[in-house]
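A.B. asks: Compute the structure for the input listed below.
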Amino acid sequence: MSAAALRLAGALLGACLLGPAAAYADMGYAVVPTVIIYPGEEVTSANTHEVEVTNPNLAGNYAKSTSEVEGLVSTRTLLPGRTISVSALRAPYAVKRGSNVRLVFAIGNLSISAAGTPLEDASIGDVIRARNMDSGVVVSGTVLADGTIHVVAK
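C.D. replies: Below is the predicted model of the structure:
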């Protein structure tokens, strides 16, 4: 065998041996549960960890870092060792159906507040319906970070 043929064979062998390893090195990380996480449970750094992705066929919108999923709530059962789909998570509820909240209507310098109860669970920024406890009127509003509902004019 000629020297050129040996060099070519060595290069091909090196590419075969280093190719997959090099491909795995830049595939990144994925977050996987360490225990079963049931729907409604919070995802924390205690029940998840990051693993290196080694499957080149792994597709989908999976969580790539623990900080991306920490504090979110699962919407379906997450199994240990399986990647966590971002669509399987939601923000925690800021208000719960049937709880007591403050309804606030503000326009210009006028601000009116009343006691109310949400008719559905909701996260911050969601538009929901709530019942005014004094009048019984159902209004719509946006959930704020402090748990109040900013009522919108009809």
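A.B. asks: When you work out contacts or count neighbours from here on, use the C-alpha atoms and nothing else.
C.D. replies: Noted.
A.B. asks: what's the closest residue to residue 38 other than its chain neighbours in contact with, if anything?
C.D. replies: Leaving aside its sequence neighbours, residue 38 sits nearest to residue 77 (C-alpha to C-alpha, 6 or more residues apart in numbering; 4.5 Å). Residue 77 makes contacts with 36-39, as judged by C-alpha atoms under 8 Å, 6 or more residues apart in numbering.
A.B. asks: to compare against the first, here's another:
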Amino acid sequence: MKRLLTIALILAATTELYADILVPIRTIRAKEIIAAEDLATKESDDTGALSDARDLIGFEARVALYPGRPVRPGDVGPPAIVSRNDLISLVFIQGGLRIVTEGRSLGRGAVGETIRAMNMSSRTTISGRILSDGSIEVR
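C.D. replies: Model prediction:
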């Protein structure tokens, strides 16, 4: 009985499991927004690939995505609303005090991400979190 169980476990361990994953049907360049018509399903044994369309559609490619290749979670992210060299508002809020000044973004990012920016009046470089209106909250 033990020998039969051991053989069954060895066979189960060597059997590859396949699942449907999503792959691009065309080359999607970095910074492009992914649409439903850009994707197809493919059977694969790749465990790190994305398989749910909600994890891809409407998101931005962070790297180039090639046809037929698996898409990993780090390859996509929310669309950037701030680009490098954009003029933005720098906002400092503490208690009832709110200070707003003009700045220039030194990076690119989506809502909630931290990027660097330059205060245009003092030429000081700071880091802050991108808000939904495209301004940067400084701490």
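A.B. asks: Superpose the two chains and report the TM-score.
C.D. replies: Once superposed, chain against chain, the TM-score is 0.77 (TM-score structural alignment, normalised by the length of the second structure); 125 aligned residues with a C-alpha RMSD of 2.2 Å.
A.B. asks: May I see the contacts of residue 77 of the first structure arranged in JSON lines, with neighbour count as well?
C.D. replies: Shown next, in JSON lines, are the contacts of residue 77 of the first structure (neighbours: other C-alpha atoms under 10 Å):
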{"residue": "36", "neighbour count": "14"}
{"residue": "37", "neighbour count": "20"}
{"residue": "38", "neighbour count": "15"}
{"residue": "39", "neighbour count": "14"}
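A.B. asks: How about the residue most central in space within the first structure, nearest residue that isn't a chain neighbour?
C.D. replies: The centre of the first structure sits closest to residue 89, judged by C-alpha atoms, centre = their mean, with a distance of 4.1 Å. If the residues on either side of it in the chain are set aside, residue 89 of the first structure comes closest to residue 74, at 4.6 Å by C-alpha to C-alpha, 6+ apart.
A.B. asks: on that earlier part again, what's the counterpart of the residue nearest to residue 38 of the first structure in the second structure?
C.D. replies: By TM-score structural alignment, residue 77 of the first structure lines up with residue 64 in the second structure.
A.B. asks: Give me the distance between its match and residue 135 of the second structure.
C.D. replies: Distance of residue 64 of the second structure to residue 135 of the second structure, given as C-alpha to C-alpha, to the nearest Å: 28 Å.
A.B. asks: rewinding a little: the residue nearest to the centre of the first structure pairs with which position in the second structure?
C.D. replies: Using TM-score structural alignment, residue 89 of the first structure pairs with residue 76 in the second structure.
A.B. asks: and the gap between that match and residue 92 of the second structure?
C.D. replies: Separation of residue 76 of the second structure from residue 92 of the second structure (C-alpha to C-alpha): 30 Å.
A.B. asks: got a list of what the residue mapped onto residue 108 of the second structure from the first structure touches?
C.D. replies: Per TM-score structural alignment, the equivalent position to residue 108 of the second structure in the first structure is residue 121. For residue 121 of the first structure, the contacting residues are 93-97, by C-alpha under 8 Å, 6+ apart.
A.B. asks: 6 Å - rerun?
C.D. replies: 95-97 (C-alpha atoms under 6 Å, 6 or more residues apart in numbering).
A.B. asks: most surrounded residue in those residues?
C.D. replies: Most neighbours among the contacts of residue 121 of the first structure, by other C-alpha atoms under 10 Å: residue 95, with 24 neighbours.
A.B. asks: need the contact list for that one.
C.D. replies: Residue 95 of the first structure makes contact with 121-122, 147, according to C-alpha under 6 Å, 6+ apart.
A.B. asks: In strands, which of those residues fall?
C.D. replies: Taking DSSP state E, every one of the contacts of residue 95 of the first structure sits outside strands.
A.B. asks: With distance to residue 61 of the first structure as added columns, please give these in CSV.
C.D. replies: Putting these into CSV (distance: C-alpha to C-alpha, whole Å) gives the following:
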residue, distance to residue 61 of the first structure
121, 26
122, 24
147, 30
